[in-house]
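Visitor: Make a model of this:
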Amino acid sequence: MHPLKMEEKKQITIHNIKSNQYRQIHSDGASAGITPSGLINISFYSHRNVIPKGTIFELENDGRLGKLVGITDDSKSGIVREYDFGVHMDVNTCKSIRDLMDEKIKEYEKLTK
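Guide: The predicted structure follows:
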């Protein structure tokens, strides 16, 4: 091989497709832990107000709903932290995602300066 010629690297194309279960969600945060088998688990959640178990309305003479009187006694109060999904991954995948997030944070900070 001629000393000035560079060896060509092999290439491969990765085709990205979305599964039927693919969805995008909003996340207010996440919690994480390590599974007994050594994988890292991260579960994403969103916050929302509670949904009443039941609502009580006045009933008009003609059977239509009138004004809202209140919620049933068995309804909860406060905020719900609803976990939408969790992901198990090995430490190398976790590091890759961390690096990707660091890169996107830097990109965002450049755009918003």
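
Visitor: C-alpha only now, for contacts and for neighbours.
Guide: Fine.

Visitor: tell me the helices in the protein, going along the chain?
Guide: 91-111 (DSSP state H).

Visitor: What ranges does the protein have for its strands?
Guide: Along the chain, the stretches classed as strands by DSSP state E are 29-34, 40-49, 55-59, 65-71, 79-89.

Visitor: And this one, please, so the two structures can be compared:
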Amino acid sequence: MNKSQLPNKIRYEYQEESNLAMQYAHGVWGGINPQGEIEINFYTEQDKIPTNSERYLKPDGSFGPEITLTEEDTRIVTRKINAKVLINRHTARALLGWLAEKLENLEAEELRNFEMEFNKNGRKQ
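Guide: Purely as a prediction, here's the structure:
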């Protein structure tokens, strides 16, 4: 191929890192960093596990109820950051478009499944 010629196509080949692990996310937190990049922190949520608990022993030697010291009017939820991703503006736009396309496909599939189930149930009546 001549240096001034452009190829007809580009092939992207994907490789996974040996330590790659699937992560689940309940949400995302982040913002724009001082370098103008978007920082995305994917997290999962769970109720905070108490640092300790206690049980009283009854006179017969059996256990009483488990007691934890918590604030009664406050529910504490722990957000564990599973992955941090930095992207630039161009990648953010591409990600936005990619997510919009995937959501449209997912919603169209859900609608098809609903219509199939509706038609199937309608025939049974």
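
Visitor: Mind putting the strands of structure 1 into JSON lines with mean neighbour count and distance to Ile12 of structure 1?
Guide: Below are the strands of structure 1 laid out as JSON lines (neighbours: other C-alpha atoms under 10 Å; distance: least, C-alpha to C-alpha, whole Å):
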{"stretch": "strand 29-34", "mean neighbour count": "13", "distance to Ile12 of structure 1": "33"}
{"stretch": "strand 40-49", "mean neighbour count": "16", "distance to Ile12 of structure 1": "29"}
{"stretch": "strand 55-59", "mean neighbour count": "13", "distance to Ile12 of structure 1": "58"}
{"stretch": "strand 65-71", "mean neighbour count": "12", "distance to Ile12 of structure 1": "59"}
{"stretch": "strand 79-89", "mean neighbour count": "13", "distance to Ile12 of structure 1": "24"}
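
Visitor: how about those, which one is nearest His15 of structure 1?
Guide: strand 79-89 (21.2 Å; C-alpha to C-alpha).

Visitor: what's the mean deviation for that closest one versus structure 2?
Guide: Superposing on structure 2 and averaging over aligned pairs (mean C-alpha distance after the TM-score superposition for structure 1), strand 79-89 of structure 1 comes out at 1.5 Å.

Visitor: chain center to that strand: distance?
Guide: Strand 79-89 of structure 1 sits 7 Å away from the centroid of its parent chain (C-alpha atoms, centre = their mean, to the nearest Å).

Visitor: Next: stretch 12-24 of structure 2.
Guide: 16 Å.

Visitor: contacts for that stretch?
Guide: Contact partners of stretch 12-24 of structure 2, identified using C-alpha atoms under 8 Å, 6 or more residues apart in numbering, comprise 43-44, 82-83.

Visitor: Is it possible to get CSV of the strands of structure 1 that adds distance to Thr13 of structure 1?
Guide: Below are the strands of structure 1 laid out as CSV (distance: least, C-alpha to C-alpha, whole Å):
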stretch, distance to Thr13 of structure 1
strand 29-34, 33
strand 40-49, 28
strand 55-59, 56
strand 65-71, 57
strand 79-89, 23
